[in-house]
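> this one's sequence-less:
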């Protein structure tokens, strides 16, 4: 089942993200940051266990990001990530956001969902916002992909 995250999910979200952050596959987030942004997150839950998570973070008037996308080890290929991204895209449409992007090491996954590779320079709000505080800035090796949404 996919749903918006709730406060009791924060520790499970943190653990999922930490596992991938320790492998260098995504940027980690502190537990405090997850609590502060819990309303951005979706979780995929099965039998009371959080098996996947992702967040829709609004960057600007017509721009949002799918971030912190992680699926529990052993659960890949079951459509969990796809459901989370689709939930983020549906919410973006409801909010009137026209473009959603992702910075990722897994471009093929996003391309299957309709995203196309773009230059990071097309995302000035991101580059001069969250990226400035990133340990990888300015040498980010993630690929930028985006999807343009229609009403």
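Looks like it arrived, so ask away. Keep in mind the model is a prediction, meaning the values are calculated, not measured.
> going forward, measure contacts and count neighbours with C-alpha atoms only.
Fine.
> helices or strands up against the lengthiest strand in the chain?
In terms of residue count, the longest strand belonging to the chain (DSSP state E) is strand 49-60. With contacts defined as 3 or more C-alpha pairs under 8 Å, 6 or more residues apart in numbering; DSSP states H and E, strand 49-60 has these neighbours: helix 10-22, strand 41-46, strand 63-71, helix 80-95, helix 124-127.
> Next one for the comparison:
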């Protein structure tokens, strides 16, 4: 499996993969145009030319970035895909000299295994004011805030 930057050719697959989980209320949907605008933030897991996972890293400050949009193929699950994507995104954050990465997740055990710790949403004010305030779950968020210190 190869973790590589996402390309325009990957957009339909990424949107479809995320839509599968969004339909179950597990993720928020991403539009084609929204994904195209943030494409440089995404990586994909490529297995023999097939996209089997995706994830993104968005910088929020000079020291902090969010891991977001993490999804694996519901049609072709490959063990270790999510971990490989998160590890690649953590390495990208480290190479950018960031001090912390965070994620909002419904799967805290997955992130805990990777060294993340649980924090209150109030520890992430830049996320709350930029994105959460426009989220349909705002005020009734069921996602767990997780942070990994990179230093």
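Looks like it came in fine. Computed from a predicted model, the values in this text were never measured in an experiment.
> List the buried residues for the longest strand of the first structure?
The neighbour-count check on strand 49-60 of the first structure (16 or more other C-alpha atoms under 10 Å) flags 50, 51, 52, 53, 54, 55, 56, 57, 58, 59 as buried.
> who's in contact with residue 54 of the second structure?
Residue 54 of the second structure is in contact with 14, 42, 43, 44, 45, 69, 70, 71, 72, 85, counting by C-alpha atoms under 8 Å, 6 or more residues apart in numbering.
> Make JSON lines out of the helices and strands packed on strand 49-60 of the first structure and add distance to residue 104 of the first structure and mean neighbour count.
Putting those into JSON lines (distance: least, C-alpha to C-alpha, whole Å; neighbours: other C-alpha atoms under 10 Å) gives the following:
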{"stretch": "helix 10-22", "distance to residue 104 of the first structure": "12", "mean neighbour count": "19"}
{"stretch": "strand 41-46", "distance to residue 104 of the first structure": "17", "mean neighbour count": "22"}
{"stretch": "strand 63-71", "distance to residue 104 of the first structure": "9", "mean neighbour count": "23"}
{"stretch": "helix 80-95", "distance to residue 104 of the first structure": "13", "mean neighbour count": "19"}
{"stretch": "helix 124-127", "distance to residue 104 of the first structure": "14", "mean neighbour count": "15"}
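> Any idea which of these gets closest to residue 139 of the first structure?
Residue 139 of the first structure lies closest to helix 124-127 among these, at 11.6 Å (C-alpha to C-alpha).
> Who are the packing partners of the closest one?
strand 49-60.
> Now find how far off-centre stretch 81-94 of the first structure is within its chain.
10 Å (C-alpha atoms, centre = their mean, to the nearest Å).
> Oops, could you answer that again for stretch 137-151 of the second structure instead?
With C-alpha atoms, centre = their mean, you get 12 Å for stretch 137-151 of the second structure.
> Buried ones in it, by neighbour count?
143, 145, 146, 147, 148, 150.
> So the fifth one: helix, strand or coil?
Spelled out, that is residue 148 of the second structure. Put simply, residue 148 of the second structure is strand when judged by DSSP: H, G, I helix; E, B strand; the rest coil.
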